[in-house]
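Engineer: how would this look folded up:
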Amino acid sequence: MAKGARKAGRVTAETARRITGISLPIGGIQWADPGPSERARVRDFLLALEDRRALYNPMQLEVRGDVEWSLRELRKDCTTALRSLDEGAFAVAAVRAIREACRRFHDDAQLQFRLFYHHDGGLEADAGFFVALGALRATIGQQIAVLAAHYDIDVESDLTSIMPQLPEAE
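Structural biologist: Alright, predicted model coming up:
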């Protein structure tokens, strides 16, 4: 069925989004393409997250500089997504929480890295980095789950590994 077509005599949400005016008494309808829907914008954002290995790679494969670069890029992705969404969109709070988690990661990883480095040195110098990365992944996983559930979007790839898991039904 064509995008925006009528389903079983009902006007779909996509069709309603495209109506810009109705003229009376003749009964004409004016159409426009309002651009991608909110769901489509959120889906695009989640697709970008699926390509951020820093969110799901095994810890032993993570390189501090690569992770920091990837998360700076993710912050840019968040800002771009926020610019494309209406202020009142459901996704705004979740995307802001993801962007804030990235900022917090940089602060926490640096602070804990320095504390471990000055006190212990050696192999424990990166402990703060891994603690901060775990906290970041947990926060982002929760927000992805909220967005995916609200907008009915399937999350594929390794990204699902950071999402909260529902308990098995008995």
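Engineer: contacts, neighbours, all on C-alpha from now
Structural biologist: Will do.
Engineer: buried ones in the strand or helix carrying R41?
Structural biologist: Secondary structure from DSSP states H and E places R41 in helix 38-50. Within helix 38-50, the residues that qualify as buried are E38, R39, R41, V42, R43, F45, L46, L49, E50, counting by 16 or more other C-alpha atoms under 10 Å.
Engineer: another one to check against the first:
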Amino acid sequence: MKNPFKPAARVTAETARRITGISGPWGGVQWADPGPSEREHVRRFLIELEDRRVLYNPDWLEVRSQVDASVAEIRNICTTALKAFASSDFATVPIRSIRAACRRYLDDTTIEFRHAGFNGHRGALTAGAFLALGAFRATVGLEVARLAAHYDLEVEGELASVLPDLDEA
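Structural biologist: Sure thing, here's the model as predicted:
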């Protein structure tokens, strides 16, 4: 027979955030579902980024108009994700940094390097767009790594290819 007075197992943070009240002399707990946790919102954000080819496709497969549209979509994803977080949440700073990198990419693609000798096919990235894309991917990789490490999340698929290589550090 189980001991009814045995101490309960440790209450996790996930369980504690669902408790909304405690009642009466003989017990009772009010329980509610507060919605997805901060970690779950970050996991959903990373899943959205996993499907963005602009983050990991080889540069010769990129078409400028598609890259610009994808970066603009990532910017929208960031704005939507930020609405789920309080300004004091850890995820706010990395996601804002990714959103700023999107704006920076869209601004920096117009820079011309006339003597770079960077001629590609029609619709290919110019030298300025190529450099802006590299800086964009580096920023996203760093911020995704920060989010994944803080929230103990796995980064799946090709998105993992933009993460910084810690072996070279």
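Engineer: now the TM-score, please.
Structural biologist: Comparison of the two superposed chains (TM-score structural alignment, normalised by the length of the second structure) gives a TM-score of 0.87, and 158 aligned residues with a C-alpha RMSD of 2.1 Å.
Engineer: picking up where we left off before, counting by contacts, list what the helix holding R41 of the first structure packs against.
Structural biologist: Under the contact criterion of 3 or more C-alpha pairs under 8 Å, 6 or more residues apart in numbering; DSSP states H and E, the helices and strands touching helix 38-50 of the first structure comprise helix 64-84, helix 127-151.
Engineer: of all these, which lies closest to L55 of the first structure?
Structural biologist: When those are compared for distance to L55 of the first structure using C-alpha to C-alpha, the nearest one is helix 127-151, at 5.8 Å.
Engineer: wait, what's in contact with the most centrally placed residue in the second structure?
Structural biologist: For the second structure, the residue whose C-alpha lies nearest the mean C-alpha position (C-alpha atoms, centre = their mean) is L46; its distance is 4.5 Å. L46 of the second structure sits next to V144, V155 when contact means C-alpha atoms under 8 Å, 6 or more residues apart in numbering.
Engineer: can we see that at 10 Å?
Structural biologist: With contact set as C-alpha atoms under 10 Å, 6 or more residues apart in numbering, L46 of the second structure has these partners: E40, V144, L147, A148, L153, E154, V155, E156, L159.
Engineer: sorry, back to before: got CSV for the buried residues of helix 38-50 of the first structure, with distance to L133 of the first structure too?
Structural biologist: Written out in CSV, the entries for these read as follows (distance: C-alpha to C-alpha, whole Å):
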residue, distance to L133 of the first structure
E38, 29
R39, 28
R41, 26
V42, 24
R43, 24
F45, 20
L46, 19
L49, 15
E50, 17
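Engineer: between those, which is nearest D66 of the first structure?
Structural biologist: Lowest distance from D66 of the first structure to those (C-alpha to C-alpha) belongs to L49, with 15.3 Å.
Engineer: shouldn't the closest one be in contact with R137?
Structural biologist: No - the pair formed by L49 of the first structure and R137 falls short of the contact definition of C-alpha atoms under 10 Å, at 11.5 Å.
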